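*Asks:* sequence? don't have it. structure:
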C-alpha cells in the first residue's frame, strides 16, 4: 500500500487534516449508512417472517436486484464522465427516498420487491460516483488512501450503532425506521447540491467512440483486469458470511435469528472499529502481497468454522465473523485504493463504475447459496466456499504482482 498515506497520522488526525467539505461529505455518507444498517440487515427477516417469502424467493430477489444495480454502475460512470454528475447523484438519492417511503407506507410483498429493485438502481448510480467524489476531495495524492480508509472506518461506526437501533423497530414492526432512513438521504441530497466539487465539464458528452475507447483502455489495463477478477472472487466468497449465513440459520430453524444477526453485525463492526482504529497506519503500510495473504487466510478459516458449527453455538459464529472481518479490514480498502491510484483522471467515474461490476460475485451469492442450502445443506456450501479461496489466492497473486509495476512499465493501452 502507499506508504505516503501513513504520514497523515491516526483516525482523528486524518479527519482534522481534511477540508470542511470533505468532512461534511464523510459525515453525510456515514449518516446514510447508519440508517441503512437500521433497515437492510433485517430485510431478509421482514420478507421471511412478516411477509411470508421463502428463502429461495428472497435469494432470487436479492440476486436480481444486485445485478440490476451492477448494470447501472458503469452506465452512470460513463455519463458522469461526459456531463455534470450532480444530476445523476441527486436522481439516485431521490429514487432511494421514494423506495424507503414506499416500504414504510405500504406493507405489501410486491411493494417491497419493487422498492428493493429500485434501491438497487439508485445504489448503482450513487456508489461509484460517491467513491470518485471522495477521491476528488483529496487535497494531495498521498491523502487518497487515507480518505478511503477513513470512509471505511466511519461507515463501520455507523454499522455498530444502526443494527442496535433498528432491532427495536423491527421487533415492534414500526415503519418509522424507513422514514428515518429517508430523512438521512434528504440530508445527503443537500450536501451533494451545495458541496459537490466543481469540475470542468467535457466538451464532447456521450460520444460513442469515446465510450469504446474507454473499454479498450480498461480491458488493456493488465493491473485493472487482474484486480477486477480477484475482487469478483473475493466478494463472492466473503458474501457467504452475509445473507447465506442467515439462510443457513433459517434452514436449520435457529431461534431468535434477528437477535443473532444483530450480534454478528455488531461483532463485525466492533472488530473493525478496534483493529482499524488502533492499527490503521500499520495496515496502510503493510505490503500488498502480505496483506492479501493474511486476508485470504482469515476468510478461509472463518468459513471452515461456520461449516464445523453443527451445534449452532453462537460463540463460534461470533469468532468466525470476527476472523473474516480481519480479512475485510485489509482487503476492501486496499483494492479501492489501487483502483483510485490507477484510474485516469478523465475516466475516473467510468473506471469506478466498471469496477463495481466485479461485485457480481456478491450478486450471485444469495441465489446460489439459497439453492445449495435447500439441496445439499449449509455445511456443503461453506466447505465449498472455503475451497474457493485457493483459486482466489492464485488470481490475487497475479493482480498484486502487476501493482508492483511503475507507471512507466504499466501502460493503460498495453495488450493483455
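*Replies:* That came in fine, so what should we check first? Since this is a predicted model, take the numbers as computed values, not measurements.
*Asks:* only C-alpha atoms for contact and neighbour calcs from this point on.
*Replies:* Fine.
*Asks:* which stretches of the stretch 101-250 of the chain form helices?
*Replies:* 109-136, 143-171, 176-195, 208-219, 222-238, 243-252 (DSSP state H, counting those that start in this stretch).
*Asks:* nearest to residue 277, of these?
*Replies:* Proximity to residue 277, assessed across the helices of the stretch 101-250 of the chain by Cα to Cα, is greatest for helix 143-171 (7.4 Å).
*Asks:* how about the closest one, which residues are buried there?
*Replies:* For helix 143-171, burial by neighbour count (16 or more other Cα atoms under 10 Å) applies to 143-167, 169-170.
*Asks:* for it, packing partners?
*Replies:* helix 11-17, helix 20-39, helix 109-136, helix 176-195, helix 257-271, helix 277-285, helix 314-342 (3 or more Cα pairs under 8 Å, 6 or more residues apart in numbering; DSSP states H and E).
*Asks:* now the fifth one, how far from the centre of its chain.
*Replies:* If I follow you right, that is helix 257-271. Centroid displacement of helix 257-271 relative to its chain, using Cα atoms, centre = their mean, to the nearest Å, is 17 Å.
*Asks:* want to compare, so here's the second one:
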C-alpha cells in the first residue's frame, strides 16, 4: 500500500490526507460526546441519543446539497471552504456554553465532513482511470479506520487533563489541514466546464429519483447501514440487557479492537481485488458474511465466539464498502458525480436509525429478536442492491 501511495500524484495524496486527518479529528472527540453532553449540559441518556443522532441525520440530509455544490464548484474552493467550516465547528464546541450553539456546531461538523468526503470520492473519479479506483477506495477506507483506531486514544489522554481539550485538538488538526491545502491544493481539480454546469438543485434531484439503479442502491445502502453503521451501539445495548456492565465493557473492547485491526490489515489486500466485472458476486459474498456474523452474535456465549463472529462480520464490511463505491462510480455521469455520491451518503440515516430500532426491539421483545431484525435488514438491503445491479447490467448490456 505504501508503494502505491508513493506513486500517486500529489492531488490524490492530498485527497487521501483530507479523509485521514479530518476522520482522525472527528474520532478524537466522538467517544467523549456522551460524557461531555452529560457533564456540561446535564442531559439524560435519551436526550444525548437524540442530540447525537439528529445532528448526524441533519448533516447527512444537508450534504445532498453539498454533493450538488461538488458538481458546480472547483474541488479546491469547496474542500478549503468546508475544511474551514469543520475547524470553526470544533472551535465552537470548545467555547459553546449554550446547548443550542453546541448543537449547531455538531451539525456544522457533520455537514462539513460529509461534503468533504463526497468531494474526495468525486475527485478520485476525476483523476484516476476506472481500473485504479477500487484500489484508492480501499486505501481511503484503511486510512479512515486507522483514524478511528488512533483518535480515541489521543482523545482519552487529553480528556484526563480537561474534557474540552479533545475538541481543541480536533480544531487544531482541521486548521493544520486548511493551511496545507491552501498552499498545496490543486486549484484546477474537478472544476466543471460551463457547458457541463448542472441544472438547478431541485431539477437534478428529480433526475436522480428517475435513476432506478441509484434509488435501489441508495435504499440498499440505507438498509444495510442499520446493521454495520453503528454496530458497537446496538451490541452494547444487547449486552447491557443480557450481561453485566463489566462483561459488556470487556466484549465491546475486544470486538472494536478486532474490527479495527482486521480492517487495517485486510482492507487494502481484499478491496483492491474488487472489480466492476464481478461486482454482484462480491456483494453476495459481503452480505453473506454480514449474515453469518450476525448469526454468530446471536449464538455467542464466550469472548472467543464474539471475537470470531466480529472477524467474519468485518470481512463482510471490508467487501461491501468498496463494492458500494464501485457501483456508484460505475453509474454516475461525470458532471453529476457529486450528487450521486451525495445520494449514497444518505445511508448514514440507516446508521443513525440502527440503535433506535434496536432499542425499541429490546424494550418490546426478548433480546435475541434484535438479531432477527438485523438479518431482515440484510436481506432487504441485498434485494435492493441486486435489483439495482441487475438493472445496471441490462442498461450497459
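*Replies:* Noted; the coordinates are in hand. Here the structure is a predicted model, which is why all the values come from computation and not from measurement.
*Asks:* residue 273 of the first structure is nearest to which of the helices of the stretch 101-250 of the first structure?
*Replies:* Checking the helices of the stretch 101-250 of the first structure against residue 273 of the first structure by Cα to Cα gives helix 143-171 as the closest, at 6.6 Å.
*Asks:* got a markdown table for the helices of the stretch 101-250 of the first structure, with distance to residue 384 of the first structure too?
*Replies:* Formatted as a markdown table, these follow (distance: least, Cα to Cα, whole Å):
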| stretch | distance to residue 384 of the first structure |
| --- | --- |
| helix 109-136 | 28 |
| helix 143-171 | 28 |
| helix 176-195 | 37 |
| helix 208-219 | 30 |
| helix 222-238 | 10 |
| helix 243-252 | 13 |
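*Asks:* quick one: closest of those to residue 280 of the first structure.
*Replies:* Nearest of those (Cα to Cα): helix 143-171, 7.7 Å.
*Asks:* how deep is residue 380 of the first structure tucked in, by neighbour count?
*Replies:* By the other Cα atoms under 10 Å criterion, the neighbourhood of residue 380 of the first structure contains 13 residues.
*Asks:* what's the helix or strand for it?
*Replies:* Counting by DSSP states H and E, the element that carries residue 380 of the first structure is helix 378-387.
*Asks:* return the residues in contact with residue 349 of the second structure.
*Replies:* Residues in contact with residue 349 of the second structure (Cα atoms under 8 Å, 6 or more residues apart in numbering) are 56-57, 60, 222, 225.
*Asks:* counterpart of it in the first structure?
*Replies:* Aligning on TM-score structural alignment places residue 349 of the second structure opposite residue 360 in the first structure.
*Asks:* rewinding a little: and residue 100 of the first structure, which of the helices and strands packed on helix 143-171 of the first structure is closest to it?
*Replies:* Nearest of these to residue 100 of the first structure, taken as Cα to Cα: helix 176-195 at 5.3 Å.
*Asks:* and the contacts of the closest one?
*Replies:* 21, 24-25, 28-29, 31-32, 35-36, 38-39, 86, 89-90, 93, 96-98, 100-101, 103-104, 166, 169.
*Asks:* buried ones among the residues you listed?
*Replies:* Looks like the contacts of helix 176-195 of the first structure have 24-25, 28-29, 31-32, 35-36, 38-39, 86, 89-90, 93, 96-97, 100-101, 103-104, 166, 169 buried, using 16+ other Cα under 10 Å.
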